[in-house]
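Novice: I would like the atomic coordinates for the input below:
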Amino acid sequence: MVDLVYGLGITDILRDFPAHFRMLTKYVSIKLFKSKPFIYGSADIINVCNLHCSHCYWWKTRRNEKDELSVEDWRTIIKNTFKKHHVYVVTLVGGEPLLREDVIRTFCDEMPRRVCVVTNGTYPLPRLKNLYFYWVSLDGTQQIHDSIRGKGSYEKTKKNILNYVKGPDRNGKPAWKDIWITMTINSFNYKTIEDLVSEWKGVINKIGFQFHTPFGDNDPLWLPYGEIRNQVVDTLIQLQKKYPDFIMNTQRQLELMKGSWGGVSNTPIDCPSWAILSLDHKGQTKHPCCIGSSDPNAIKPICEKCGIGCYSILVAQGLNNK
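Specialist: Just a heads-up that it's a prediction; the model follows:
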């Protein structure tokens, strides 16, 4: 089956035509009437993670709350938020969402084929009939990845990916099409980009890149704007031209990453933060974006140093905050 857009073939598009049509009408209303509808969704379905990655935004805004929402709580939230606003795709994050497989299955039941799961991949990946795909986080080759996420984490993740892709077809597609890799580029791992692409090309479906977004001015992981960052972006663009079916970023999106495109200080300006309905583990709306918090007193990301992929791709498509 030929993939036409974001891993979807013509059969997928026709089968879920109402959802695609609603997304198209939203884009038209944005362009013609300057409306600001929710297009995508994000939900932190758990307040626990088995890793403590050095670059992770979640630990910077996490509240020390142990109680979690039940499956039925989430079912109600899904109906009253994401389904009510006809959100096209919801991305489930955490913490580590695979620790709440019951909630993932609930989302897949309520929004079939429109649910992505972002995971560190250290737990076996369950085969879910109505899943869209897995976003598996890899932060470079093994040594660098482990320096960020903990010793042995790369080996666990790689084993779980390979075990999954060896499995049978799902919904008529080979299992490898379910696996997408996401790499957050920072000052420690940027030299491993080409090696990571070489290792996983032909093994999984796609890879996407974004840049680390700092919450403070002296974050050593932030790759500053300038010559080195420009060279990294140029390398990504060349790789995208070489492997257009593997690297999901567009050239326009990557070019944005050479400089500030999102906002000023902690305030979104051009960034269409309104386009993604982002909820925390309590079902409360996060601000100013999906890596923010529902707590108004929480530390905020620096918008003028933003490297987030899900918003920059919208800007590259012509959406903004005006």
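
Novice: from here on, contacts and neighbour counts on C-alpha atoms
Specialist: OK.

Novice: could you pull out the buried residues of stretch 2-9?
Specialist: Neighbour counts over stretch 2-9 (16 or more other C-alpha atoms under 10 Å) mark Gly7 as buried.

Novice: likewise for stretch 95-111?
Specialist: Of the residues in stretch 95-111, 95-100, 103-111 count as buried by neighbour count, 16+ other C-alpha under 10 Å.

Novice: need the contact list for Asn230.
Specialist: Shown in contact with Asn230 (C-alpha atoms under 8 Å, 6 or more residues apart in numbering): Lys258.

Novice: in which helix or strand does it reside?
Specialist: helix 227-242 (DSSP states H and E).

Novice: off-centre distance for that helix?
Specialist: Averaged C-alpha coordinates place helix 227-242 at 20 Å from its chain's average position (C-alpha atoms, centre = their mean, to the nearest Å).

Novice: same thing with stretch 3-18?
Specialist: The answer for stretch 3-18 is 20 Å, by C-alpha atoms, centre = their mean.

Novice: try stretch 186-206
Specialist: Centre-to-centre, stretch 186-206 and its host chain are 16 Å apart (C-alpha atoms, centre = their mean).

Novice: just stretch 55-74 next, same as before
Specialist: In terms of C-alpha atoms, centre = their mean, the centre of stretch 55-74 is found 17 Å from the chain centre.

Novice: got the buried residues for it?
Specialist: 55-58, 60-62, 71, 74.

Novice: same check, this time on stretch 231-241
Specialist: Quick answer for stretch 231-241 (16+ other C-alpha under 10 Å): 232-234, 236-237, 239-240.

Novice: which element is the residue found closest to Leu236 once you drop the neighbours it is linked to in the chain on?
Specialist: Counting by C-alpha to C-alpha, 6 or more residues apart in numbering, Leu236 lies nearest to Leu254, which is 7.4 Å off, once chain neighbours are set aside. Under the criterion of DSSP H and E, Leu254 resides in helix 251-256.

Novice: can you pull out the helices in the stretch 1-150 of the chain?
Specialist: Assigned helices in the stretch 1-150 of the chain, in chain order: 10-15, 17-33, 58-61, 71-80, 101-110, 142-149 (criterion: DSSP state H, counting those that start in this stretch).

Novice: measure how buried Pro224 is and give me the count.
Specialist: Neighbour count of Pro224, defined by other C-alpha atoms under 10 Å: 15.

Novice: gap between it and Met257?
Specialist: 11 Å (C-alpha to C-alpha, to the nearest Å).

Novice: check which helix or strand covers Leu314.
Specialist: Take DSSP H and E as the rule and Leu314 turns out to sit in helix 309-316.

Novice: contacts for that helix next, please.
Specialist: Residues from elsewhere that reach helix 309-316, judged by C-alpha under 8 Å, 6+ apart: 209-211, 249-250, 252-253, 256, 262, 270-273, 320.

Novice: what of stretch 189-209?
Specialist: So stretch 189-209 is contacted by 139-141, 144-145, 165, 176-185, 232, 245-249, 309 (C-alpha under 8 Å, 6+ apart).

Novice: compare with the first, here's sequence two:
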Amino acid sequence: MVDLIYGRGITDLLREMPFYISIFKKMTAYKLFHIKQPMYGSVDVNNVCNLHCTHCYWWLNRKEERDITVEDWRKIIKEKFNKQHIFVTTLVGGEPTLRSDIIELFCKEMPKRICVVTNATFPLKRYDGLYFYWVSMDGTEEVHDRIRGKGSYAKTRKNILDYISGPDRNGKPAWKDIWITMTINSQNYMTVEDLAEEWRGKINKIGFQFHTPFAKGDPLMLPFGELRNSVVDKLIALKKKYPNYIVNPISQMSLMKGNWGGVGTTPVDCPSWAILSLDHMGRVKQPCCIGSADPKSMKPICEECGLGCYSILVAQGIRGN
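Specialist: Sure, this is the predicted structure:
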């Protein structure tokens, strides 16, 4: 099957035409009447993770709370996602693969519209309705382990290779289910090219974004300036060299050289409204998918945002407030 748009073939595009029509209507309503309607989704399916990565936003606002049930999520999917014609939804956590029952539910209720972001330190399960796995990797092995813990890279690598060595899924080879995502920060920026080359030919695509700080002066933030510009230029060169492998469009990567998102902790150009973001209790997160439902929680610095999920919308002409 030929992949035409972000891993979707002709059959996929024809089947999903009602969703593309819905997105077009929502974009038109926003541009003409400033009506904001979410088009995509992001869900924290659980409140636990087996790793404690040095750059992870999730731990900053975590509270000891129980996850809601599968039946609770079934109601939320019906009332908030399907009723609003949400297209692709990304499942995060915590570590979402620890709640395979919730992943299974989303894949059943929203078939081929579900992405799962995972550290892949656990074996990757084959879900019939899965769109693809976003596997988080933070550079080559030494750097990755420095950020995520000793031995984590080897576990992730083994689980990816085990998955792609398996049989086809829904008529597609298993390697097409695996996309890698790398969050670039001050500890790993020098490995972007090596990571891309290491996995080329083994997995489907690789995407890049930059670390978003929650406090000014965060040492993990790669500051705007000459060094960051050089990293972006390397990514653009990779895109030109491997246009079907690097998922980020050049227009999006170019935005990452400076502030595209907002002022302080307030979204301005960032279309945070376009992604319905819920936490593990089904509550709406603010100001975006890495925020929190608690108004007193720490907030991301929008003017230093490096998130890919919103900047790609800006690059496509979908803007914020």
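
Novice: TM-score for this pair?
Specialist: Scored against TM-score structural alignment, normalised by the length of the second structure, the superposed chains reach a TM-score of 0.98; 321 aligned residues with a C-alpha RMSD of 0.9 Å.

Novice: closest one of the buried residues of stretch 95-111 of the first structure to Tyr40 of the first structure?
Specialist: Met111 (12.4 Å; C-alpha to C-alpha).

Novice: what does the closest one correspond to in the second structure?
Specialist: Using TM-score structural alignment, the partner of Met111 of the first structure in the second structure is Met110.

Novice: its match and Asn50 of the second structure: what is the separation?
Specialist: Distance of Met110 of the second structure to Asn50 of the second structure, computed by C-alpha to C-alpha: 27 Å.

Novice: wait, what's in contact with Tyr154 of the first structure?
Specialist: Taking C-alpha under 8 Å, 6+ apart, we find Tyr154 of the first structure in contact with 138, 142, 145-146.

Novice: er, Ile86 of the second structure I mean
Specialist: 19, 38-41.

Novice: Thr90 of the second structure - how many residues pack around it?
Specialist: Around Thr90 of the second structure there are 22 residues (other C-alpha under 10 Å).

Novice: which parts of the stretch 151-300 of the first structure are helices?
Specialist: Using DSSP H, counting those that start in this stretch, helices in the stretch 151-300 of the first structure cover 153-165, 193-200, 227-242, 251-256.

Novice: now render those as a markdown table, adding distance to Asp280 of the first structure.
Specialist: Shown next, in a markdown table, are the helices of the stretch 151-300 of the first structure (distance: least, C-alpha to C-alpha, whole Å):
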| stretch | distance to Asp280 of the first structure |
| --- | --- |
| helix 153-165 | 25 |
| helix 193-200 | 31 |
| helix 227-242 | 31 |
| helix 251-256 | 27 |
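
Novice: out of these, which is closest to Pro296 of the first structure?
Specialist: That would be helix 251-256 among the helices of the stretch 151-300 of the first structure, by C-alpha to C-alpha, at 28.6 Å.

Novice: and that closest one, which stretch of the second structure?
Specialist: With TM-score structural alignment as the criterion, helix 251-256 of the first structure aligns to 250-255.

Novice: buried ones in that stretch?
Specialist: By 16+ other C-alpha under 10 Å, the buried positions in stretch 250-255 of the second structure come out as 250, 252-255.

Novice: and what of stretch 305-318 of the second structure?
Specialist: Within stretch 305-318 of the second structure, the residues that qualify as buried are 305-315, 318, counting by 16+ other C-alpha under 10 Å.

Novice: same check on stretch 21-37 of the second structure?
Specialist: Result for stretch 21-37 of the second structure [16+ other C-alpha under 10 Å]: buried residues 22-23, 26-27, 30, 36-37.

Novice: before we move on, back to that, reformat the buried residues of stretch 55-74 of the first structure as JSON lines; add distance to Lys156 of the first structure.
Specialist: As requested, the buried residues of stretch 55-74 of the first structure are exported to JSON lines (distance: C-alpha to C-alpha, whole Å):
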{"residue": "His55", "distance to Lys156 of the first structure": "19"}
{"residue": "Cys56", "distance to Lys156 of the first structure": "19"}
{"residue": "Tyr57", "distance to Lys156 of the first structure": "22"}
{"residue": "Trp58", "distance to Lys156 of the first structure": "22"}
{"residue": "Lys60", "distance to Lys156 of the first structure": "25"}
{"residue": "Thr61", "distance to Lys156 of the first structure": "27"}
{"residue": "Arg62", "distance to Lys156 of the first structure": "25"}
{"residue": "Val71", "distance to Lys156 of the first structure": "28"}
{"residue": "Trp74", "distance to Lys156 of the first structure": "29"}
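
Novice: which one of the residues you listed is nearest to Ile10 of the first structure?
Specialist: Closest approach to Ile10 of the first structure among the buried residues of stretch 55-74 of the first structure (C-alpha to C-alpha): Trp74, at 31.2 Å.

Novice: was I right about the closest one contacting Val103?
Specialist: Yes - under the criterion of C-alpha atoms under 8 Å, Trp74 of the first structure makes contact with Val103 at 7.1 Å.

Novice: compare the contacts of Ile86 of the second structure with the first structure and list the overlap.
Specialist: Mapping the contacts of Ile86 of the second structure onto the first structure (both residues aligned by TM-score structural alignment, their matches' C-alpha atoms under 8 Å) leaves 38-41 still in contact.

Novice: if I look at Asp3 of the second structure, how far off is Thr89 of the second structure?
Specialist: In terms of C-alpha to C-alpha, Asp3 of the second structure sits 19 Å off from Thr89 of the second structure.

Novice: next: Gly149 of the second structure.
Specialist: In terms of C-alpha to C-alpha, Gly149 of the second structure sits 28 Å off from Thr89 of the second structure.

Novice: higher neighbour count, those two?
Specialist: Thr89 (24 against 15).

Novice: now do the same contact list for that one.
Specialist: Here Thr89 of the second structure is in contact with 40-43, 113-115 (criterion: C-alpha under 8 Å, 6+ apart).

Novice: try 6 Å this time
Specialist: 40-42, 114 (C-alpha atoms under 6 Å, 6 or more residues apart in numbering).

Novice: repeat that for Val136 of the first structure.
Specialist: Per C-alpha under 6 Å, 6+ apart, neighbours of Val136 of the first structure: 118-121, 181.

Novice: before we move on, what about Asp168 of the second structure?
Specialist: Shown in contact with Asp168 of the second structure (C-alpha under 6 Å, 6+ apart): Ala174.

Novice: that concludes my questions; thank you for your assistance.
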